[in-house]
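Trainee: I'll drop the sequence and a predicted model, then ask my questions.
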Amino acid sequence: MLEYITTGNWDALVSDCIVRIMIILLSWACAVASSFIDLWSGVDTAKALGESIQSDGLRRTVVKIGDYMRVMLFLLMFDLLGAFLSFYVMPFATMLGALSIILIEGKSVIENSRRKKSNSANIPDVMRQIVNAKNIRESKEVYEAILKELNNTKANENN
């Protein structure tokens, strides 16, 4: 960018700035979107597990986005200074920061998905069966079903 300033190539300077700004805005938008996707995944998992959904999740998401944006501001400052170096052709720090946030949130979405698919989703049904057992025989059937499910889970984890 400095070479555009020294040579007076203002059209190239403006074009370069626009490209960098677009990349930065896209990076920031992807970082924020990944946080909201994680919120959506968490709410969906809580619903599937029969857990109550409270405003704490939304509050944590807003705080988390604020924390991410503070880090992204520091990375933006690095990119602004780097723009004057001839080899620093893109806002690499911002892109790396956004990629890191996306990976962190993606890991959280995967964890929510695993939690949703785990046997903890079956707990309310098991509890209902235990409470509704009318005699020893039905209680024994529920107990055997629980043992069978636990053995299946262990077998799946070993594979």
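Mentor: Nice, I can see it.

Trainee: use CA for all of it now, contacts and neighbours both
Mentor: OK.

Trainee: contact partners of the one helix or strand A145 maps to?
Mentor: Per DSSP states H and E: A145 is located in helix 136-158. Helix 136-158 is contacted from outside by V126, Q129, I130, A133, using Cα atoms under 8 Å, 6 or more residues apart in numbering.

Trainee: Can you tell me how far L81 is from N156?
Mentor: From L81 across to N156, the span is 52 Å (Cα to Cα, to the nearest Å).

Trainee: The contacts of helix 136-158, buried ones only, as a PyMOL selection?
Mentor: Buried residues within the contacts of helix 136-158, by 16 or more other Cα atoms under 10 Å, are selected in PyMOL with:
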select buried, resi 126+129+130
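
Trainee: dropping in the other structure now:
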Amino acid sequence: MGKYVEFITQDIRSGVMIIFICLVLICSVCLLDLWTGIDAARANKEKICSRPLRKTGAKIVDYFRLLLFFIMIDILGLCFPWYNLPYGAIIGTLGVMIVEGLSIIENLRKKKSHAAEVADMAVRIMECATPDEAQKIIKTIKEGVKR
């Protein structure tokens, strides 16, 4: 009887450890997304406020709820002898990491694309033959910023 109890507790311990690692990974990728978003905003000289932090906190809670749903699927899977790992939690965490990874890539593109546009505009201003042409381009830029 002692062997069976030890086997079951070892199985539960490993499952709980995997679920804990999934929770830590979800927090990590959300904070990484926040970091890249703030970095992109700084690069584009946008105003940074506390809203992204609140949004990230809400996003982490929502992802934890989603992971709880997958953990319930894992609990149901314990009825099958071949279901020995929390596969649902692993798959759910992988999905969250993919979504947040795409968001991180989007933030990095946003950071680079605007920098490229600024450099492009500076080159266009410098290539102007007369000061009037440069003033027209600067006026166009200002109008675009006001929108």
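Mentor: Perfect, I can see it now. Values in this document were obtained by computation on a predicted structure and should not be read as measured data.

Trainee: how big's the offset between stretch 28-35 of structure 2 and structure 1?
Mentor: Superposing on structure 1 and averaging over aligned pairs (mean Cα distance after the TM-score superposition for structure 1), stretch 28-35 of structure 2 comes out at 0.5 Å.

Trainee: okay, that stretch sits on what stretch of structure 1?
Mentor: Counting by TM-score structural alignment, stretch 28-35 of structure 2 falls onto residues 33-40 of structure 1.

Trainee: for structure 1, what's the longest helix?
Mentor: helix 10-48 (DSSP state H).

Trainee: What is that helix packed up against?
Mentor: Contacts defined by 3 or more Cα pairs under 8 Å, 6 or more residues apart in numbering; DSSP states H and E place helix 10-48 of structure 1 against helix 2-7, helix 55-82, helix 92-117.

Trainee: how about 6 Å then?
Mentor: helix 92-117 (3 or more Cα pairs under 6 Å, 6 or more residues apart in numbering; DSSP states H and E).

Trainee: And the helix it packs on, how far out from the chain middle?
Mentor: 4 Å (Cα atoms, centre = their mean, to the nearest Å).

Trainee: Could you give the residue range in structure 2 aligned to that helix?
Mentor: Against structure 2, the aligned range for helix 92-117 of structure 1 is residues 87-112 (TM-score structural alignment).

Trainee: Which positions in that stretch come out as buried?
Mentor: Those would be 87-90, 92-93, 96-97, 100-101, 103-104, 106-108, 110-111, for stretch 87-112 of structure 2 by 16+ other Cα under 10 Å.

Trainee: Equivalent analysis for stretch 27-43 of structure 2, please.
Mentor: In stretch 27-43 of structure 2, counting by 16+ other Cα under 10 Å, buried: 27, 29-41.

Trainee: Now render these as JSON lines, adding distance to A134 of structure 2.
Mentor: As requested, these are exported to JSON lines (distance: Cα to Cα, whole Å):
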{"residue": "C27", "distance to A134 of structure 2": "48"}
{"residue": "V29", "distance to A134 of structure 2": "44"}
{"residue": "C30", "distance to A134 of structure 2": "43"}
{"residue": "L31", "distance to A134 of structure 2": "42"}
{"residue": "L32", "distance to A134 of structure 2": "40"}
{"residue": "D33", "distance to A134 of structure 2": "38"}
{"residue": "L34", "distance to A134 of structure 2": "37"}
{"residue": "W35", "distance to A134 of structure 2": "36"}
{"residue": "T36", "distance to A134 of structure 2": "34"}
{"residue": "G37", "distance to A134 of structure 2": "32"}
{"residue": "I38", "distance to A134 of structure 2": "32"}
{"residue": "D39", "distance to A134 of structure 2": "30"}
{"residue": "A40", "distance to A134 of structure 2": "28"}
{"residue": "A41", "distance to A134 of structure 2": "27"}
